[in-house]
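Asks: model this:
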Amino acid sequence: MSSDLDHPWSSDLTNPGGTTRRLLVRQARWIAHDVLELRLTRPTGGPLPAWEPGAHVELTLPSGLRRPYSLCGEVADSEAWTVAVHRVPEGRGGSREIHETALVGRELEVRGPINRFPLVPAAGYLLLAGGIGVTPLLPMARELTARGLPWRLVLGARDRSRLGYAEELVALGGDRVLLVPQDEVGLPDLAAELAAVPPSYAVYACGPRPMLDAVTALCRTADPARSPHVERFTAADGTEPVQLDAPSGEFEVVLARSGLRLTVPADRSVLDVVREKLPDVPFSCEEGYCGTCETPVTAGLPDHRDTVIEPSERPTATTMMICVSRCDSPVLELEL
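Replies: Reported below is the predicted structural model:
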């Protein structure tokens, strides 16, 4: 995901670290079928740090699971952060816990805001959402409307009951918003949507893996080719973490702040080895798509295998996702 730190939306909110604070789950409400919205505030009230469209926070759930969720409330609402969570029965447990636990009135540890999906300057914007993927795009649509910039948003879901924030989006954008309930009209015509906007438009997409893979392929083969901005909820290919499949040997990791030197075997991740000594190192997806485990690199040559850092940015990247990425040098030094 690329960004331009000189454009009006950019700030140090893109810092991969983020601050941790305890927030109260003040309110919960249903905004679509199997989608629960949580409103988070300071326990005693008061303003929260500002954030920008595309930002997310990471919740530590009562069980200890850490999960990232896009902020989808009003940027101007300084009193609360809002996230919406889709229940995925076959998922890894985070969404089920949120839906099945009485969270209202409880405090959660919240890290962020963090923005790896920021708006970049463009002549206009095509926003493509699948299901819960609407959450980071809704604040973008609000921001673009406020700035008087052209945009179009396409939201698809299995049926109308799953089109989250549909009424608000239509009220906001009118005929700039296309709702696509699959049971009525089929899948969104992504090729037609991409062909209908000028090459100068930025393309943003968030949703299920097949949709994002399709958007990426269509943009790659377009004339001229486009570079879409995508945010994934699952690994790019749905396989096991990539370091288990790709060849890689053993290497050493030096933890600069802790003064530790550890051996990372060929069949284990950096994250696994580091957590044996530093169990509080943050992580979530363990598949290289969420960015929670992003760690500064102070020496060595990282072998980037995540989907967070754009391929074009990897040669100069100063951080790595330690859940999947490895090392092309004998020793890797991390700021841990």
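Asks: switch to C-alpha atoms for all contacts and neighbour counts from now on
Replies: OK.
Asks: which outside residues touch stretch 215-234?
Replies: 1-2, 117, 190-191, 194, 199, 202-209, 212, 285, 287, 289-290 (CA atoms under 8 Å, 6 or more residues apart in numbering).
Asks: can you count the residues close to residue 253?
Replies: Look at residue 253: counted by other CA atoms under 10 Å, it has 22 neighbours.
Asks: may I have the residues that are in contact with it?
Replies: Counting by CA under 8 Å, 6+ apart, residue 253 touches 261, 262, 263, 264, 270, 331, 332, 333, 334.
Asks: pull the number of nearby residues for residue 108.
Replies: Neighbours around residue 108, by other CA under 10 Å: 18.
Asks: list the residues that contact it.
Replies: Here residue 108 is in contact with 22, 23, 24, 25, 59, 60, 61, 62 (CA under 8 Å, 6+ apart).
Asks: in the chain, where's the longest strand?
Replies: When the chain is parsed with DSSP state E, its longest strand is strand 20-32.
Asks: restricted to helices, list the contacts of stretch 215-234.
Replies: 190, 191, 194, 209, 212 (DSSP state H).
Asks: are any of the contacts of stretch 215-234 buried, and if so which?
Replies: 1-2, 117, 194, 199, 202-209, 212, 285, 287, 289-290 (16 or more other CA atoms under 10 Å).
Asks: how about the helices in the stretch 51-200 of the chain?
Replies: Taking DSSP state H, counting those that start in this stretch to define them, one finds helices in the stretch 51-200 of the chain at 94-100, 134-146, 166-173, 182-185, 190-196.
Asks: I have a second one here; can you model it like the first so I can compare?
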Amino acid sequence: MELIVRDRRDEADGVVSLTLADPEGHDLPVWTAGAHVDLTVDLGDDAHVVRQYSLSSDPADRAAWRLGVLREPAGRGGSEFVCTKLDVGDLVEVSAPRNHFELAPATDYLFVAGGIGITPILAMIAHARAVGARWSLVYGGRTRSSMAFLDELAVYGERVTVVPQDEQGLLPLAAVLGDLDPRTAVYACGPEAMLAAVEATVPHRAALHLERFTPKVIEVEGPDEAFQVEFATSGLTATVPAESTVLAVAEELGLPVDFSCREGTCGSCETPILTGRAEHRDSVLDEAEQAENTCLMICVSRAERGCTTLRLDL
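Replies: This next block holds a predicted model:
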């Protein structure tokens, strides 16, 4: 869908927020806290990139969506364009929301955010307040000036603990998470080092939910092997070479695949598994979801070693 930039604000050093709305004033699609959208950025000369950004506004507000974007000058141009070129009145192509970081029902939430990872957490706080759940937030960043939305969070008082690294050091995760009530649901989003530390500290892993902006390190045993993939809906069977992916093979066959990041982080290419077992290499599904083996991210995941054929609903 094509949306218009209704507002643009500098939220912190290197962080810009964009408020997007329907040009005709219609309500936007329903979404839930933790969702993200794909933003298609036209770089000119027929070049464009697709980037995923979490929705940081209140899910109850159907009039507009707000995104928080971290400027990354060393990136591939997407965030640089959004932060320096997009302005109020511009039109931009935006996908429908997708959610692989769904906020499960709970009476108590602990939110942990690092840097730009605060964006989906803001929507979760709005939802927690709406349903009357108890919640608290621990929010870290390099410096106070680099931490977005601090003014917005200040109204919550002691519910929010702000930890600028240059003032107080790293997040005190052992103190915050070490003696956690098992009924508390923990939602964390931020840089990989922080998420790894959270995973190592939370005593009740079933209550932990993470969202990654970059792929986690996946350790594999031995070199990749070729395997067969049967695209059941399309009636085609093909070999996935050791050096290729299911997504690449599907593209070569002209199948209607949805994808974006090609890194296993956005969830766009999630595909149901009909038979066979996958070796999951994504950063979207948690351990329990991977063990269920009902779907895989075809941009990175493969057939499990010893499984010669994957049958997919594609």
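Asks: that older thread, to residue 71 of structure 1, which of the helices of the stretch 51-200 of structure 1 lies closest?
Replies: helix 134-146 (6.4 Å; CA to CA).
Asks: ok, the closest residue to residue 208 of structure 1 other than its chain neighbours to residue 304 of structure 1 distance?
Replies: Closest residue to residue 208 of structure 1 apart from its sequence neighbours, by CA to CA, 6 or more residues apart in numbering: residue 130 at 6.3 Å. The gap separating residue 130 of structure 1 from residue 304 of structure 1 is 27 Å, by CA to CA, to the nearest Å.
Asks: neighbour count for those two, which is higher?
Replies: Higher neighbour count among residue 130 of structure 1 and residue 304: residue 130, with 26 against 23, using other CA under 10 Å.
Asks: what's the match for residue 229 of structure 2 in structure 1?
Replies: In structure 1, residue 229 of structure 2 lines up with residue 253, judged by TM-score structural alignment.
Asks: what helix or strand is that match on?
Replies: strand 251-255 (DSSP states H and E).
Asks: aligned partner of residue 253 of structure 2 in structure 1?
Replies: Using TM-score structural alignment, the partner of residue 253 of structure 2 in structure 1 is residue 277.
Asks: repeat that for residue 33 of structure 2.
Replies: In structure 1, the residue matched to residue 33 of structure 2 (TM-score structural alignment) is residue 53.
Asks: now do the contacts for that match.
Replies: Counting by CA under 8 Å, 6+ apart, residue 53 of structure 1 touches 71, 75, 117, 118, 119, 136, 137, 139, 140, 143.
Asks: ok, now which ones touch residue 303 of structure 2?
Replies: Residue 303 of structure 2 makes contact with 227, 276, 277, 278, 279, 309, 310, according to CA under 8 Å, 6+ apart.
Asks: how near is the second one to residue 256 of structure 2?
Replies: Going from residue 276 of structure 2 to residue 256 of structure 2 by CA to CA gives 22 Å.
Asks: neighbour count: those two, which is higher?
Replies: A direct count of neighbours by other CA under 10 Å for residue 276 of structure 2 and residue 256 places residue 276 higher, at 17 against 10.
Asks: hang on, that one packs against residue 313?
Replies: No: with contact defined as CA atoms under 8 Å, residue 276 of structure 2 does not reach residue 313; the gap is 11.9 Å.
Asks: so what's the residue count around the closest residue to residue 22 of structure 1 other than its chain neighbours?
Replies: Using CA to CA, 6+ apart and skipping residues adjacent in sequence, the residue nearest residue 22 of structure 1 is residue 109, 4.5 Å away. Residue 109 of structure 1: 16 surrounding residues under other CA under 10 Å.
Asks: what does residue 109 of structure 1 align to in structure 2?
Replies: By TM-score structural alignment, residue 109 of structure 1 lines up with residue 93.
Asks: need the contact list for that match.
Replies: Shown in contact with residue 93 of structure 2 (CA under 8 Å, 6+ apart): 1, 2, 3, 39, 40, 41.
Asks: tally of neighbours for the third one?
Replies: Read it as residue 3 of structure 2. 22.
Asks: just the fourth one next, same as before
Replies: Residues contacting residue 39 of structure 2 under the criterion other CA under 10 Å number 20.
Asks: look up the closest residue to it, ignoring the ones flanking it.
Replies: Nearest residue to residue 39 of structure 2, sequence neighbours excluded (CA to CA, 6+ apart): residue 94, at 4.8 Å.
Asks: go on, the fifth one?
Replies: The shortest distance from residue 40 of structure 2 to any non-neighbouring residue, by CA to CA, 6+ apart, is to residue 50 (4.5 Å).
Asks: and the one you found? What does it align with in structure 1?
Replies: Matched to structure 1 by TM-score structural alignment, residue 50 of structure 2 sits across from residue 66.
Asks: distance of that match from residue 109 of structure 1?
Replies: As judged by CA to CA, residue 66 of structure 1 and residue 109 of structure 1 stand 9 Å apart.
Asks: got any residues that touch both of those two?
Replies: Common neighbours of residue 66 of structure 1 and residue 109 are listed as 59, 60 (criterion: CA under 8 Å, 6+ apart).
Asks: one step back: so the residue nearest to residue 40 of structure 2 is in contact with residue 76, correct?
Replies: No: using CA under 8 Å, residue 50 of structure 2 is not in contact with residue 76; the gap is 10.4 Å.
Asks: so these two - more neighbours on which side?
Replies: Comparing residue 50 of structure 2 with residue 76 by other CA under 10 Å, the one with more neighbours is residue 50, at 18 against 10.
Asks: can you flag the buried ones in the contacts of residue 53 of structure 1?
Replies: 71, 75, 117, 118, 119, 136, 137, 139, 140, 143.
Asks: what number of residues lie near residue 2 of structure 2?
Replies: 14.
Asks: quick one: contacts for it?
Replies: Counting by CA under 8 Å, 6+ apart, residue 2 of structure 2 touches 22, 23, 91, 92, 93, 94.
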